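Trainee: what follows is a protein structure lacking sequence information:
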């Protein structure tokens, strides 16, 4: 086996994070022989294993590289500026748990509907009522839309305990997407129970933090004003002109509320 020639110290320092290169006084072998000193798997690892690091200059350099890189890991520019999504700093702890239970809200609600013998009503809704039907796509742009609300599941706890069917689908009504303070904002418009709130970017979805108003109320409170009215969920795309807002455990009548959003 041919031992590769060491790389120059200059080439090693140039590939290191700033703050680490200044402390590098060792010479690192080429990446093909050291697995880049980070990911040691594959043929390069097999070539190094038979040798004792203490008897091989390349092995000593590898050990020094690993030690120095681990000591500088916290200073990497790639991670120093990483922050939690803005919604993480706004959401209440109780609502964080509700949001984490989104999949459970789907499975339980669909099971309730099937158990009641109304599975055909779910089928009639198409992709809107399929838990994993969402696709990666941009959010709806600001403008006028039409929305309808579907409530599913037998609510057994919550602020108001109103006996209701396991699935209720409303009619399409005007709704709107606007921009407020740099964030998309959803407003359901009208209805006996309507929601509105901010949409925070979070990967291929938008996290919704808002509140609900009842018929006759002129406005909707800001999120965090009244825990009984707060609504949380995610907005995801079903195709390039159709979206749904999924609200788990809404505390009013159902275990899951899904709002379909289509262009007006």
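Mentor: The structure has been received and is ready for your questions. As the structure is a prediction and not an experimental result, all values here were calculated from the model.
Trainee: drop to CA atoms for contacts and neighbour counts, all remaining ones
Mentor: Will do.
Trainee: helix or strand right after the lengthiest helix in the chain?
Mentor: Ranked by residue count, the top helix of the chain under DSSP state H comes out as helix 57-72. Using DSSP states H and E, the helix or strand that directly follows helix 57-72 along the chain is helix 77-80.
Trainee: number of nearby residues for residue 46?
Mentor: Using other Cα atoms under 10 Å, residue 46 is surrounded by 12 other residues.
Trainee: now do the buried residues in the helix or strand containing it.
Mentor: Per DSSP H and E, residue 46 falls inside helix 43-48. In terms of neighbour count (16 or more other Cα atoms under 10 Å), helix 43-48 has its buried residues at 44, 48.
Trainee: how about the residue most central in space within the chain, nearest residue that isn't a chain neighbour?
Mentor: In the chain, the centroid-proximal residue (Cα atoms, centre = their mean) is residue 202; its distance is 4.9 Å. Of all residues not flanking residue 202 in the chain, residue 85 sits nearest, at 6.6 Å (Cα to Cα, 6 or more residues apart in numbering).
Trainee: and the one you found, what is it in contact with?
Mentor: Applying Cα atoms under 8 Å, 6 or more residues apart in numbering to residue 85 gives the contacts 200-202.
Trainee: in this structure residue 139 contacts residue 234, no?
Mentor: No. Look at residue 139 against residue 234 with Cα atoms under 8 Å: they stay out of range, at 11.0 Å.
Trainee: this is the other structure I want to compare:
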């Protein structure tokens, strides 16, 4: 297991629990201590082999998931503009720390009985500055991604994290459960709009696309 990254994900999981119960701040001492305990590392030294493979096949996921989604909901896909253009990405991808409104679109069915396009309503999430990396987590809900954003070139960042479910009070350590591990590509697609693409998720879809816009 990658111990340094694991320490940071555990602390972020605890922060997620606190935020869901009443509003933790990302500049709290526990997060700073976690960052101090975990010197910077490139995402390739942190990611599991399974997640490195998913990220290598990121574009394959778009090519598999987008056509059936367009066939199932053409107006909804067109309405989102550049969000669903896989080759559209602007420079300076890092989102400023703060609160965001986020929503998930599931594209491509993972099984024969699944839906090709499923949109979900907005939820609250937060981006934090951990020094050499950023943190990203969903504050409420039954499925709560929590993880870190690593620099990866001029137009994208890499997200690695885990999925907290139900009433769990902390996130699993990254790499402990492949079904919970998450890996994706974060890009800026508008002046104040970001897209996190999660290829080949474990459940339901072939590609999850998370839109992030700053909260008012």
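Mentor: Happy to help now that I have it. Small disclaimer: the values here were computed from a predicted structure and weren't measured.
Trainee: about what we covered before: any shared contact partners between residue 139 and residue 234 of the first structure?
Mentor: Joint contacts of residue 139 of the first structure and residue 234 (Cα under 8 Å, 6+ apart) are 205-206.
Trainee: where in the first structure does the longest helix seen in the second structure fall?
Mentor: When the second structure is parsed with DSSP H, its longest helix is helix 3-22. Mapped onto the first structure using TM-score structural alignment, helix 3-22 of the second structure covers no residues at all.
Trainee: sticking with residue 137 of the first structure, tell me its helix or strand.
Mentor: Assigned by DSSP H and E, residue 137 of the first structure belongs to neither a helix nor a strand.
Trainee: gap between the counterpart of it in the second structure and residue 76 of the second structure?
Mentor: Residue 137 of the first structure maps onto residue 92 in the second structure, with residues paired by TM-score structural alignment. Here residue 92 of the second structure is placed at a distance of 27 Å from residue 76 of the second structure (Cα to Cα, to the nearest Å).
Trainee: can you check residue 15 of the second structure too?
Mentor: Residue 15 of the second structure sits 35 Å away from residue 76 of the second structure when distances are taken as Cα to Cα.
Trainee: try residue 3 of the second structure
Mentor: For residue 3 of the second structure, the distance to residue 76 of the second structure (Cα to Cα) stands at 42 Å.
Trainee: the biggest strand by length in the second structure vs the first structure, mean deviation?
Mentor: The longest strand of the second structure (DSSP state E) is strand 98-109. Compared with the first structure after fitting, strand 98-109 of the second structure has a mean deviation of 0.7 Å; criterion: mean Cα distance after the TM-score superposition for the first structure.
Trainee: measure residue 252 of the first structure to residue 263 of the first structure for me?
Mentor: In this structure, residue 252 of the first structure and residue 263 of the first structure are 27 Å apart, going by Cα to Cα.
Trainee: for these two, indicate the residue with more neighbours.
Mentor: More crowded of residue 252 of the first structure and residue 263, by other Cα under 10 Å: residue 252, with 20 against 16.
Trainee: list the contacts of the aligned partner of that one in the second structure.
Mentor: Superposed on the second structure with TM-score structural alignment, residue 252 of the first structure falls opposite residue 203. When contacts are counted by Cα under 8 Å, 6+ apart, residue 203 of the second structure touches residue 110.
Trainee: and if you look at residue 42 of the second structure?
Mentor: Shown in contact with residue 42 of the second structure (Cα under 8 Å, 6+ apart): 150-151.
Trainee: counterpart of it in the first structure?
Mentor: Aligning on TM-score structural alignment places residue 42 of the second structure opposite residue 86 in the first structure.
Trainee: kindly report the same for residue 180 of the second structure.
Mentor: Using TM-score structural alignment, residue 180 of the second structure pairs with residue 229 in the first structure.
Trainee: what's the answer for residue 171 of the second structure, then?
Mentor: Using TM-score structural alignment as the criterion, residue 171 of the second structure maps onto residue 220 of the first structure.
Trainee: got it, and residue 109 of the second structure?
Mentor: Per TM-score structural alignment, residue 109 of the second structure is aligned with residue 154.
Trainee: count of residues packed around that match?
Mentor: By other Cα under 10 Å, the residues close to residue 154 of the first structure number 24.
Trainee: residues contacting the residue nearest to the match of residue 171 of the second structure when sequence neighbours are not counted?
Mentor: Leaving aside its chain neighbours, residue 220 of the first structure sits nearest to residue 213 (5.3 Å; criterion: Cα to Cα, 6+ apart). Residues near residue 213 of the first structure by Cα under 8 Å, 6+ apart: 193-195, 219-221, 229.
Trainee: any quick ChimeraX command for the buried ones out of those residues?
Mentor: Buried subset of these, written as a ChimeraX selection, criterion 16+ other Cα under 10 Å:
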select :194,195,220,221,229
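Trainee: redo the contacts of residue 213 of the first structure as JSON lines? Include secondary structure and distance to residue 106 of the first structure.
Mentor: Output for the contacts of residue 213 of the first structure, formatted as JSON lines (DSSP: H, G, I helix; E, B strand; the rest coil; distance: Cα to Cα, whole Å):
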{"residue": "193", "secondary structure": "strand", "distance to residue 106 of the first structure": "20"}
{"residue": "194", "secondary structure": "strand", "distance to residue 106 of the first structure": "21"}
{"residue": "195", "secondary structure": "strand", "distance to residue 106 of the first structure": "19"}
{"residue": "219", "secondary structure": "coil", "distance to residue 106 of the first structure": "29"}
{"residue": "220", "secondary structure": "coil", "distance to residue 106 of the first structure": "26"}
{"residue": "221", "secondary structure": "coil", "distance to residue 106 of the first structure": "27"}
{"residue": "229", "secondary structure": "coil", "distance to residue 106 of the first structure": "21"}
